[in-house]
Structure formats: C-alpha cells, structure tokens
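Peer 1: Structure here, sequence nowhere to be found:
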C-alpha cells in the first residue's frame, strides 16, 4: 500500500453504543473517576494512536435526545473534557489529546486559555474539537440567548475558531524577556490585542497564557453535510467525516476539496479522518453477537451517523484498509464498548495495521508534527528586518 494513514480513537464514557453502560464488566462509578480514562489513554498511547478525542456536552441528556422524555438505561453524567484531558496529559507521552468544546454557550477566551494550558501540560499534544450545541436542553442550562438556527450556529463556530487563533498568536514566542536589570518580565510590544469584532461577540485583549508549545493547537470539527464541510474547510486543521463505505468517502473528499478551494486561507491542506464505530472480538461472529445483545438491551437496532463494523481484528482492518485507499489521512475509531473495544484496538488492531503497513510512521513530539502540520509563526510577529529592536537606526545625514 502506497498511501498510509493515521489511527485516532474517540472516547465516550462507556462507549458509543447507547446500551454500552449495561455491558458486562462496566462499573458505573468508574466512569466518573480518572482510572479507566488513564488506563485507556495509556494503552492507546503505547499502541501509537495519533490522538484521542474526548466527547462532551452541556446537558444531562444526549445532544439529539428529547430532554422531556429521556430514554432509560443510558449513561448519564460525564467529566469535563478539557479538564480530563489536562489530567491525562502528564500521564501519557505521545498521544494527542483533543477534548470537545461546545461553541454555542462557551466564551472563546476561556476555550483559548484552557486549550493553551492543555498544550503546556502535554508538552505540545493539545487539540480541540469544536461542536455547535443547539439542543433545547443545552440552551436551558444557560438561559441567556434565543435559539440559533443551524446556519447561524456554524457561523458562530467559525468566529470562535478565528478568535482562538488570534488569542493563541497574541503572545509572540519571545515575549517573556525577564530583564532583571530593568525589572521587565515581558516585552509589552510583543504581546498583542486580538481586536476582533464579529456577528456574535467581540474580543479586545490578549490571552493570559503565553504562547504554547505548538503555537496553535490543532482545531478539529465533525462534519456530515455542506455547512460543516465549509466550516472545516475555512477554519479547521482536521475534519471528521462519516462515510458509510469507500464510495461515499470519495464523494465527501471531492466536496471538501471544492470547499477548501473556495474558502481555505491556510496554505496547509485540511486533514480528513473517516469515522467508524467498531466492536472487535477475536472469535469470528462473536462481535456480531455482542452487538445483537446490546441492541436487545436498548430495545432496537443501533443507528449511527458513522458506519458500524463488528468483527475480528482482521475484518475491521480490511474495512480500514479500504477507507485508506480512498485517500483519507486517517480513520477515527469510535469504540462501541469501553474499555473492551479500546483495548482490542490498542492490543490487536493497531499492531495488525502497523505490521501490514497501513499506519503512517512518525517520530514527531507534537501533535501538529505527527499530523505533518508545521508550527505556525504568530500572525503578529515581525521579521528581524522589520523589527526596530534588532535593526540599527539609520545614521542621520546633515542636509
């Protein structure tokens, strides 16, 4: 295979199947303690997984669930994704940590500083997944704005992404000078205000966090249709798409290419990851049986926006190999059951994909580096030739 891909994993409490919390071996109180998250993140880290995303939401019910008539038997409650990622950062080594943040009700300034702090704690392995949170239950938890239509929500998410980049750039890399002789800790000329005024909010000042190891942590979004495709093409580094097979992936890539040609300002192309829900078991047929049992517990067949693949490591690897052949940059696996499918990914699937040369090799220390993204210079930085502090003053010539 000439085209090789990255492998990522999406972590979601007990797993992505709605009845995962009722699977054998799940201890409910463990879901809100650090240990299972640490164990799974470390296993994926050892397996060479490029990053793990962590789901989050701003309501007790799921995003597309009727809050007035919640389904019984579902997992309720969760840990804050950004804080959880920061707890995992010093306990892992290479894996990128990408928490989910809802753009509709959170302040971009708080998002920017939280993700910068995660980048510091992880030594350059931070990212963020931006999601539009338009559910009535989420809106009711804040009560400070009217309902946004979908198009407005995506426009707001675009502004959030823009402001994040401005705040992450607001400190130049050399802003901290600690000049003991003059008593200056920072050079104020190297700290810049964002000065953003948009449709939904305005930001005046600079970040409170100095520029982090990656400069700009990785921005990612999940996209199913044209509006989020365009959001990703204009503002993201990584997009997660949900093709139900290789043919669908080819069409999505073509649409993303068209949106990027129209909207993308970055010289770096958008990295595309295809999402797949997986159940994995070594014995043929046993993963299908496990899926059927979970469906029975939930009262109906599992339906997902992404393809659902239940099988042996070899069968799941075949599906991933077919997606890789379409030209995607990576595959993000959603484990139906946690931790069982997470450990199957780490211990059996990832080694198989690496042995068959499906996975991309890399030795970079940062998440941007592993994805082949350069570390960007602050947009406010000037070159040495333009900097009056490093350019000798011109000699005055008498008339």
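Peer 2: Right, received. Where do you want to start? All of these numbers come straight from a predicted model, not from anything done at the bench.

Peer 1: From here on, just use CA atoms for contacts and neighbour counts.
Peer 2: Fine.

Peer 1: Look at residue 197 and say how many residues are nearby.
Peer 2: Using other CA atoms under 10 Å, residue 197 has 12 other residues around it.

Peer 1: Let me see the contact set for it.
Peer 2: residue 203 (CA atoms under 8 Å, 6 or more residues apart in numbering).

Peer 1: how about the helices in the stretch 201-350 of the chain?
Peer 2: With DSSP state H, counting those that start in this stretch applied, the stretch 201-350 of the chain shows helices at 226-235, 246-263, 286-298, 313-324, 340-344, 350-355, listed in chain order.

Peer 1: Make a markdown table out of those and add distance to residue 11 and mean neighbour count.
Peer 2: Below are the helices of the stretch 201-350 of the chain laid out as a markdown table (distance: least, CA to CA, whole Å; neighbours: other CA atoms under 10 Å):
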| stretch | distance to residue 11 | mean neighbour count |
| --- | --- | --- |
| helix 226-235 | 21 | 23 |
| helix 246-263 | 23 | 17 |
| helix 286-298 | 18 | 17 |
| helix 313-324 | 18 | 20 |
| helix 340-344 | 9 | 22 |
| helix 350-355 | 16 | 17 |
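
Peer 1: Turn the ones you listed into CSV, columns for distance to residue 113.
Peer 2: Below are those laid out as CSV (distance: least, CA to CA, whole Å):
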stretch, distance to residue 113
helix 226-235, 18
helix 246-263, 27
helix 286-298, 39
helix 313-324, 35
helix 340-344, 30
helix 350-355, 33
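
Peer 1: Tell me the gap between stretch 169-178 and the middle of its chain.
Peer 2: With CA atoms, centre = their mean, to the nearest Å as the basis, stretch 169-178 stands 26 Å off its chain's centre.

Peer 1: Same check on stretch 30-40?
Peer 2: The answer for stretch 30-40 is 19 Å, by CA atoms, centre = their mean.

Peer 1: same check, this time on stretch 226-244
Peer 2: 12 Å.

Peer 1: measure it end to end?
Peer 2: Using CA to CA, to the nearest Å, the end-to-end distance of stretch 226-244 comes to 17 Å.

Peer 1: Please compare the first structure with the one that follows:
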C-alpha cells in the first residue's frame, strides 16, 4: 500500500483577515491590528492546529496610494515590519515556523542575511525568508525612485541577492566556535569563509557577523509565477507560495516547476509547493455560502475597483463599463503571474469587471473554497493525490473566526485521513517540511 503524502499547512498571518471587507465584519476587531496580543493569539491557534508555519506578507508602502480617498476606506493589509514582529512571536511559541517577506528590490543582501540568520537563532531554527521583488509599485517613491524597477531588472537583482545571502549564511562552518578560555582562541580561522562577492550589481566582502544559524540556512520561500520567477524558485526556493485556481492549472504549475529543479542539481522533494486557499467552513454547504455572501456584501464598489487596479499592475478600469467584459490586457510591470491568472479567470468564467473585482476583493486572486469540513478536506486531499500541491497556505477571509473553524473542524478531518500530522515530531521548520539541512 502506497504511503499517503503528508500535507503541509501554512497560515497567512494578518490581524483582521484577508478579505477587503474583513475589518467591517461584525466580529472584527480592527482596533487590535497593531497589537502584539492579536498576532500571538492567531499564531498560537495555528500552532494548536499543528501548522508548519505562519507567513507574514509585507510591502514597504501603503497600498492603493494612487487614491487616498479610497485608501481611507480600507484597512491597511500590511501593518508591522515582519522580522520585528516574528522575533516577538518566537519566544511565545514552540514549534511553528516563522516566515516573513523581505524584498530584494529595496534591501541590501547583507541586511537580509543578517536579519534572517538572527531570527533563526532567536527562534531556535524556525525562520523562513519569503524572497519577494515588490509588486507594489508605490514602494519606489519611498526609496528615492520615481518609478518601480523594470520586472526583468528586479529578477536579475533578486538572483544575485539570493546567491549573496546564501553565501553569507555559509560564512561559518557548524563547528567554527572553539571557545577555548585557556588558549584564548574564540573560533577556528580556517572555518570562517569571507564571501568576497563582486558581481554585476553588488560587491560584498563578508563574512556575516552572525554565526551559522540552527538550520544552516533559514528556509527560503518564493512566490513568483512568471518565467523569471519560476526559474528563481527552481534554483533557490524551499517553499513556493502560488495562486492556482483550478486542479488542472495546479497540476501544470506543479509539474513545470518541479521539472526545472534537476538542472540546478536539486531533488523534487526539496521544494514544497503551497497554493493559497481562502476557506469558508460551515456545518453545511449553505452555511458556508451564506458566510461568503455576507462578506461579499461588505465590499464597497470604489474599494473593489481600486484593488483590481493594483492587482493588474496599475491598469485603471474606471473608464470602462463595470458591468461589461474585461478589456484585453497583455502586460504589466507588477506581478505578471497574477495578471495572467486574473485575466484568464475573467475570460474563462465570462466575468464582468464588477464580478472580477468582487472575486478579487474576497481572495486577492487566490482560490476560494466553500463547504463543510468534509467537502474541504476532500478537495485538499485530491490536490495532494493529483500532484497539484504539497500543501496549502490557508488565507483566513476574516479573523479570528475562520482560522478557529479550520483548526477545530478541518484539521481533525485531515488527521483522521492520515494526511496531516497528529503532532510535531521535529523542532526546526526544515524538519517540519522534510527539507535537508544545508
């Protein structure tokens, strides 16, 4: 009998929820969005559910800054700086991985390597870096630029940053520390390795002034779905967060990305592909659907349209008939994979602009799954069995209700089927994910 695959689960960490109207939900507490206690509560719930990790997304600018009047009606999706917040969560949790985004476009590689190595020490080996190249074009204006760096240039920079960061993490061998008080030798000089990198964009000597971290390298996550993004992921990523809306698309993406790994000398089980899922869990299908429709009613039209503009890389659709079809869109300097997913969805399901922004406002382009715990478990299990995913990033539409229901109702169903852990068996995030230590 073939052993069932172990499903991996991550939680997209947010204080009020992912849905654009989450802060307006009757049970929402948007006043707690900047309170550490709220993040502790949600992270501990995920740890109670034996999740592999929590994932904190980030942007170095306010979203929708092209329209302050619209922005004033939205809860800022990104609140606090990820590494600082995750460092505060480390001592109040024991097992769950702590993954945060740091952009390669507006950070120096030494900064990234040092912050993530420190988080790995602080958390006893539970740190992960989500390598992003910044899709939010407003970030440029906060870093002395008039415009966002071109997509190809962002990925060229990201490749070099990734190589430097990994090189800096290898500055010290595991047993470099001698700590001999009698001879006065602190470390073995032969086991220190300055990087001496001189590349197209960076010159970094090293070594890193943080000793080798518990995992060797913190786990590296990536989310790009464009051709450069997939190449970068195949070479560097331990985890890939992705947006796939159908089983066939998930299978194609999975096979494509895993198929690129061999040319980088990597084994396919050393990358975990985790599509995002926005779950609405009910005791009946009707209850789940009612919960979904209640959330959709909280979307203000001007907010939904502004969100769609951002997801499409700055394309302004306000001059079009909102109840008419989507225009043909071919290119964007933001996230190309997201543009492709959104336009293909509109065409496949014959959605109007209004219907597309209603979809986007609820899921930001991710897959929305509605139903009973059994229905949701059936679907997730099918994706694992069909090699469309190694697991999923659960994206609660509003908090805390939707993560509580997933942990209390869906997780036990997955455990009963033998496809999700009953308890943690390791300490580090790499151990949770079944990844080798570099």
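Peer 2: Sure, I can see it. Just so you know, these numbers come straight off a predicted model, no measurement behind them.

Peer 1: circling back: select, out of the helices of the stretch 201-350 of the first structure, the one closest to residue 35 of the first structure.
Peer 2: Taking CA to CA, helix 340-344 is the member of the helices of the stretch 201-350 of the first structure nearest to residue 35 of the first structure, at 14.3 Å.

Peer 1: what about the closest one, how far off from the second structure?
Peer 2: Compared with the second structure after fitting, helix 340-344 of the first structure deviates on average by 1.4 Å (mean CA distance after the TM-score superposition for the first structure).

Peer 1: Show me what that helix packs onto, helices and strands only.
Peer 2: helix 34-46, strand 271-280 (3 or more CA pairs under 8 Å, 6 or more residues apart in numbering; DSSP states H and E).

Peer 1: related to what we said a few turns ago, nearest to residue 185 of the first structure, of the helices of the stretch 201-350 of the first structure?
Peer 2: The nearest among these, by CA to CA, is helix 226-235 at 33.5 Å.

Peer 1: Might you report the residue contacts of the spatially closest residue to residue 291 of the second structure that is not a sequence neighbour?
Peer 2: Counting by CA to CA, 6 or more residues apart in numbering, residue 291 of the second structure lies nearest to residue 280, which is 6.9 Å off, once chain neighbours are set aside. Residue 280 of the second structure sits next to 288-289, 291-292, 368-371, 397, 402 when contact means CA under 8 Å, 6+ apart.

Peer 1: which position in the first structure aligns with residue 74 of the second structure?
Peer 2: When the first structure is aligned by TM-score structural alignment, the residue opposite residue 74 of the second structure is residue 74.

Peer 1: Skipping adjacent residues, who's closest to residue 292 of the first structure in space?
Peer 2: Nearest to residue 292 of the first structure is residue 301, by CA to CA, 6+ apart, at 7.8 Å.

Peer 1: Report how many residues lie close to the one you found.
Peer 2: Residue 301 of the first structure: 13 neighbours (other CA under 10 Å).

Peer 1: Ok, residue 308 of the first structure next?
Peer 2: Residue 308 of the first structure - counted by other CA under 10 Å - has 20 other residues nearby.

Peer 1: In the second structure, what residue corresponds to it?
Peer 2: Alignment note (TM-score structural alignment): residue 308 of the first structure maps to residue 368 of the second structure.

Peer 1: ok, now how distant is its match from residue 84 of the second structure?
Peer 2: 30 Å.

Peer 1: do the same with residue 197 of the second structure
Peer 2: Going from residue 197 of the second structure to residue 84 of the second structure by CA to CA gives 28 Å.

Peer 1: Just want to know which of those two has more residues nearby.
Peer 2: Neighbours were counted for residue 197 of the second structure and for residue 84 using other CA under 10 Å; residue 197 has more, 16 against 12.

Peer 1: Spit out the contact partners of the more buried one.
Peer 2: 164, 203-205.

Peer 1: From those, pick the one nearest residue 228 of the second structure.
Peer 2: Using CA to CA, those come closest to residue 228 of the second structure at residue 164, 18.1 Å.

Peer 1: check contacts around the residue nearest to the closest one when sequence neighbours are not counted.
Peer 2: Spatially, and ignoring its direct neighbours in sequence, residue 164 of the second structure is nearest to residue 109 (6.4 Å; CA to CA, 6+ apart). Applying CA under 8 Å, 6+ apart, we find residue 109 of the second structure in contact with 161-162, 164-165.

Peer 1: do the same with residue 106 of the second structure
Peer 2: Contacts of residue 106 of the second structure (CA under 8 Å, 6+ apart): residue 143.

Peer 1: Correct me if wrong, but it is in a strand.
Peer 2: No - counting by DSSP: H, G, I helix; E, B strand; the rest coil, residue 106 of the second structure falls outside a strand, being coil.

Peer 1: And the aligned partner of it in the first structure, how close does it get to residue 128 of the first structure?
Peer 2: In the first structure, the residue matched to residue 106 of the second structure (TM-score structural alignment) is residue 105. Relative to residue 128 of the first structure, residue 105 of the first structure is positioned 16 Å away (CA to CA).

Peer 1: and the helix ranked longest in the second structure, which residues are buried?
Peer 2: Assignment by DSSP state H gives helix 151-169 as the longest helix of the second structure. Within helix 151-169 of the second structure, the residues scored as buried using 16 or more other CA atoms under 10 Å are 151, 154-162, 164-169.
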